[in-house]
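A.B. asks: could you look at this predicted model? Sequence included:
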Amino acid sequence: MSPRHILILGGTTEARELAAALTAHPGVRVTTSLAGRVARPGAVEGELRIGGFGGAEGLADWLRAEHVDFLVDATHPFAESITANAVRAARSTGVPAVILRRPGWRPATGDRWHEVASLAEAAALLPTLGHRVLLTTGRLGLAAFAHLTDLRFVVRSVDPPEPPMPPHTEVLLARGPFTPDDELSLLRAHHIDVLVTKDSGATAISAKLTAARRLALPVVLVRRPPLPEGADPVPDVAGVLERLGLGGAGRRR
């Protein structure tokens, strides 16, 4: 009997954890696909594929050609187009699919959050909140802030950001996880008075939010795009394993 083939659209910590959990089960073939936007992706168990599929139709063709039995979209919560393509490809091929999406953040006592729907809205709000900005929204999309010539930006990213970007920008290349003390030191060293980030959820942004709360700094939080109509999300790896009927930790071969 051919192994059960599961395709993971990856790029997140949860995707790596899921691949590790699935490869622990006999009779399961795991392929993780990465878009290739990060120069040095972390190690992934199972098979690895780098690069796009060519939209929903290209993904559907790949699902058929590789006899995929189950599709998991475990991409970043802001990978809107990839998620839309995954939902469309799953529907057109009849391949069962699930979206692995970590829960979003909720404000705690002392937080000074300003929630917005886009980077453009974040940029419009910034001049009213501060002058020295820590921007942790990723290496793409900095053009939304390029016109803010009176502000000073510290941009933190895993890989070098793409221009255009604000004229007064210092780039910090760093990969987490970071502790709250790390983030406090960063905010103080650069005299940051406002933080801009995306609602990536889970532990991915907890340290920076905790540090901002301790310093009573305003946070501009970009909300997640909505999931496609009819999308089927689960919050964690255990939820995906349950959908697959594989239970918990699995058994090593």
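C.D. replies: Sure thing, it's come through. Numbering: from 1, shown residues only.
A.B. asks: rest of the way, CA atoms for contacts and neighbours
C.D. replies: Fine.
A.B. asks: show me where the stretch 1-150 of the chain has strands.
C.D. replies: 4-9, 28-34, 47-50, 70-73, 97-100, 112-116, 132-136 (DSSP state E, counting those that start in this stretch).
A.B. asks: among these, which is the most enclosed?
C.D. replies: strand 97-100 (a mean of 25; mean count of other C-alpha atoms under 10 Å).
A.B. asks: export the strands of the stretch 1-150 of the chain as JSON lines, with columns for distance to Ala60.
C.D. replies: Converted to JSON lines, these look like this (distance: least, C-alpha to C-alpha, whole Å):
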{"stretch": "strand 4-9", "distance to Ala60": "12"}
{"stretch": "strand 28-34", "distance to Ala60": "14"}
{"stretch": "strand 47-50", "distance to Ala60": "15"}
{"stretch": "strand 70-73", "distance to Ala60": "11"}
{"stretch": "strand 97-100", "distance to Ala60": "12"}
{"stretch": "strand 112-116", "distance to Ala60": "34"}
{"stretch": "strand 132-136", "distance to Ala60": "33"}
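A.B. asks: and Glu242, how far from Ala211?
C.D. replies: Distance check for Glu242 against Ala211: by C-alpha to C-alpha, to the nearest Å, it reads 36 Å.
A.B. asks: of the two, which one has the most company?
C.D. replies: Neighbour totals were compared for Glu242 and Ala211, and Ala211 leads with 21 against 12 (other C-alpha atoms under 10 Å).
A.B. asks: the more buried one and Val194 touch, don't they?
C.D. replies: No. Using C-alpha atoms under 8 Å, Ala211 makes no contact with Val194, being 11.5 Å away.
A.B. asks: host element of the spatially closest residue to Pro180 that is not a sequence neighbour?
C.D. replies: Of all residues not flanking Pro180 in the chain, Ala207 sits nearest, at 4.3 Å (C-alpha to C-alpha, 6 or more residues apart in numbering). Per DSSP states H and E, Ala207 falls inside helix 206-214.
A.B. asks: just the angle between that helix and strand 132-136, please?
C.D. replies: Relative orientation of helix 206-214 versus strand 132-136 (axes from the mean of the first three to the mean of the last three C-alpha atoms, to 10 degrees): 160 degrees.
A.B. asks: and helix 206-214, which residues are buried?
C.D. replies: Residues 206-213 are the ones in helix 206-214 that count as buried (16 or more other C-alpha atoms under 10 Å).
A.B. asks: remind me what it packs against, helices and strands.
C.D. replies: helix 180-189, strand 218-222 (3 or more C-alpha pairs under 8 Å, 6 or more residues apart in numbering; DSSP states H and E).
A.B. asks: take a look at this one as well, against the first:
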Amino acid sequence: MAKYEHRDADNRWHAFSDADNQVIEDAYRANKNKILLTMPQNPPGLREFEVRFGDNARSERMPRPPSTKIIQVNVASGATRIVRRIASPRGSNSAAMTRASSFADDPALYGWLLRRATSGWRRGAWQRRFFVLVPKSSCLLYFHRGLHTREVQLCRNADPSAPAARGTIPLANAMVCTDDVDGSKQHSFSIAVPGGFEYDLAAHSAAKKEAWLDQLVRVARGDDLIPAPPPTPARPQVG
């Protein structure tokens, strides 16, 4: 299970209890905006805290979400602390760490998405890019051109002969925000990575957005991907 820590005014990190870790992790996995933590053993005024996530990780004392996209707010005083999530290490038997025996065995998504440019004269413009999800490396690669299936598999396996990516989005401990970017770009979402950088992406349909979000969230949490069930064979026609 992932662990959570909050940072005090002296920049020292303090671990939450195992029970609080479980509550916070459950909320994180459920994509909740906030939860209430009650600590009755604390002195008065230090017993109730809100943990806020994603774009909701704001308070009067911290008007902008931190790079971790999680904060703790004292309900009584409004005192705010940054919270960080430390993902549990992947086990050696993790499917995401195992090289796929064939292309069809690997459920990781690949294909075209739109990416909003963050620099240059086209800053802010939506550009079509080819993306390959690489769970083994906890990253999302993107390319200017489309790749053949063999090239996709080379990227998945971190093969030295794989085509060079135009860019890499690190997913470990990233926060995947499901809301449309600026509330305007249809089927869009964003990925906030540790360090404060944010990537805006958009799919070409609601179904594709949901499929990408499901896998991106799993990889960011360190979970295994679940292969799609095999298609149901068609019944033979009689007569």
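C.D. replies: Yes, it's here. Because the structure is a prediction, the values reported are computed rather than measured.
A.B. asks: now the TM-score, please.
C.D. replies: Overlay of the two chains. TM-score (TM-score structural alignment, normalised by the length of the second structure): 0.30; 125 aligned residues with a C-alpha RMSD of 6.2 Å.
A.B. asks: for Leu221 of the first structure, which of the strands of the stretch 1-150 of the first structure is the nearest?
C.D. replies: strand 112-116 (4.8 Å; C-alpha to C-alpha).
A.B. asks: the closest one versus strand 218-222: what angle between them?
C.D. replies: Going by the same axes, to 10 degrees, strand 112-116 of the first structure makes 30 degrees with strand 218-222.
A.B. asks: what comes up buried for the stretch of helix or strand Gly239 of the first structure belongs to?
C.D. replies: Per DSSP H and E: Gly239 of the first structure is located in helix 237-243. Buried residues in helix 237-243 of the first structure, defined by neighbour count with 16+ other C-alpha under 10 Å: 237-241.
A.B. asks: hmm, who's touching it?
C.D. replies: Outside helix 237-243 of the first structure, the residues within contact range by C-alpha atoms under 8 Å, 6 or more residues apart in numbering are 14, 17-18, 22, 72, 98, 100, 234, 247-248.
A.B. asks: quick check on these: which are buried?
C.D. replies: Among the contacts of helix 237-243 of the first structure, those classed as buried by 16+ other C-alpha under 10 Å are 14, 18, 22, 72, 98, 100, 234.
A.B. asks: which pair in the residues you listed spans the largest distance?
C.D. replies: Checking those with C-alpha to C-alpha, the most distant pair is Leu22 and Val234, at 16.2 Å.
A.B. asks: next, count neighbours for Trp13 of the second structure.
C.D. replies: Neighbour number of Trp13 of the second structure under other C-alpha under 10 Å is 15.
A.B. asks: residue contacts, it?
C.D. replies: Neighbours of Trp13 of the second structure in contact, by C-alpha under 8 Å, 6+ apart: 5-7.
A.B. asks: okay, now the closest residue to it other than its chain neighbours: neighbour count?
C.D. replies: The shortest distance from Trp13 of the second structure to any non-neighbouring residue, by C-alpha to C-alpha, 6+ apart, is to Arg7 (4.4 Å). Using other C-alpha under 10 Å, the number of residues around Arg7 of the second structure comes to 17.
A.B. asks: wait, Arg7 of the second structure touches His14, no?
C.D. replies: Yes. Using C-alpha under 8 Å, Arg7 of the second structure is in contact with His14, at 6.3 Å.
A.B. asks: could you say what helices and strands the longest helix along the second structure packs with?
C.D. replies: Longest helix in the second structure by number of residues, with DSSP state H as the criterion: helix 206-221. Using 3+ C-alpha pairs under 8 Å, 6+ apart as the contact test, the elements touching helix 206-221 of the second structure are strand 175-177.
A.B. asks: which positions within the strand it packs on qualify as buried?
C.D. replies: By 16+ other C-alpha under 10 Å, the buried positions in strand 175-177 of the second structure come out as 175-177.
A.B. asks: need those in CSV (columns: distance to Leu216 of the second structure).
C.D. replies: Shown next, in CSV, are these (distance: C-alpha to C-alpha, whole Å):
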residue, distance to Leu216 of the second structure
Met175, 9
Val176, 7
Cys177, 10
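A.B. asks: just these now: which is nearest Asn21 of the second structure?
C.D. replies: Proximity to Asn21 of the second structure was ranked across those by C-alpha to C-alpha; first place goes to Met175, at 17.1 Å.
A.B. asks: relative to Glu151 of the second structure, how far out is the closest one?
C.D. replies: For Met175 of the second structure, the distance to Glu151 of the second structure - C-alpha to C-alpha - is 28 Å.
A.B. asks: ditto for Val23 of the second structure
C.D. replies: As defined by C-alpha to C-alpha, Val23 of the second structure lies at a distance of 41 Å from Glu151 of the second structure.
A.B. asks: Asn74 of the second structure too?
C.D. replies: To Glu151 of the second structure, Asn74 of the second structure is 51 Å away according to C-alpha to C-alpha.
A.B. asks: cool, Val219 of the second structure as well?
C.D. replies: 21 Å.
A.B. asks: those two: which is more packed in?
C.D. replies: Higher neighbour count among Val219 of the second structure and Glu151: Val219, with 26 against 16, using other C-alpha under 10 Å.
A.B. asks: tell me how far Val234 of the first structure lies from Leu184 of the first structure.
C.D. replies: Counting by C-alpha to C-alpha - Val234 of the first structure and Leu184 of the first structure are separated by 33 Å.
A.B. asks: and if you look at Val155 of the first structure?
C.D. replies: Taking C-alpha to C-alpha, one finds Val155 of the first structure at 16 Å from Leu184 of the first structure.
A.B. asks: neighbour count: the two, which is higher?
C.D. replies: Neighbour totals were compared for Val155 of the first structure and Leu184, and Val155 leads with 23 against 20 (other C-alpha under 10 Å).
A.B. asks: what residues sit buried inside the helix or strand harbouring the more buried one?
C.D. replies: Element membership of Val155 of the first structure, judged by DSSP H and E, is strand 152-157. Using 16+ other C-alpha under 10 Å as the test for burial, strand 152-157 of the first structure gives 152-157.
A.B. asks: state the number of residues packed around Ser81 of the first structure.
C.D. replies: Around Ser81 of the first structure there are 11 residues (other C-alpha under 10 Å).
A.B. asks: done for today, thanks.
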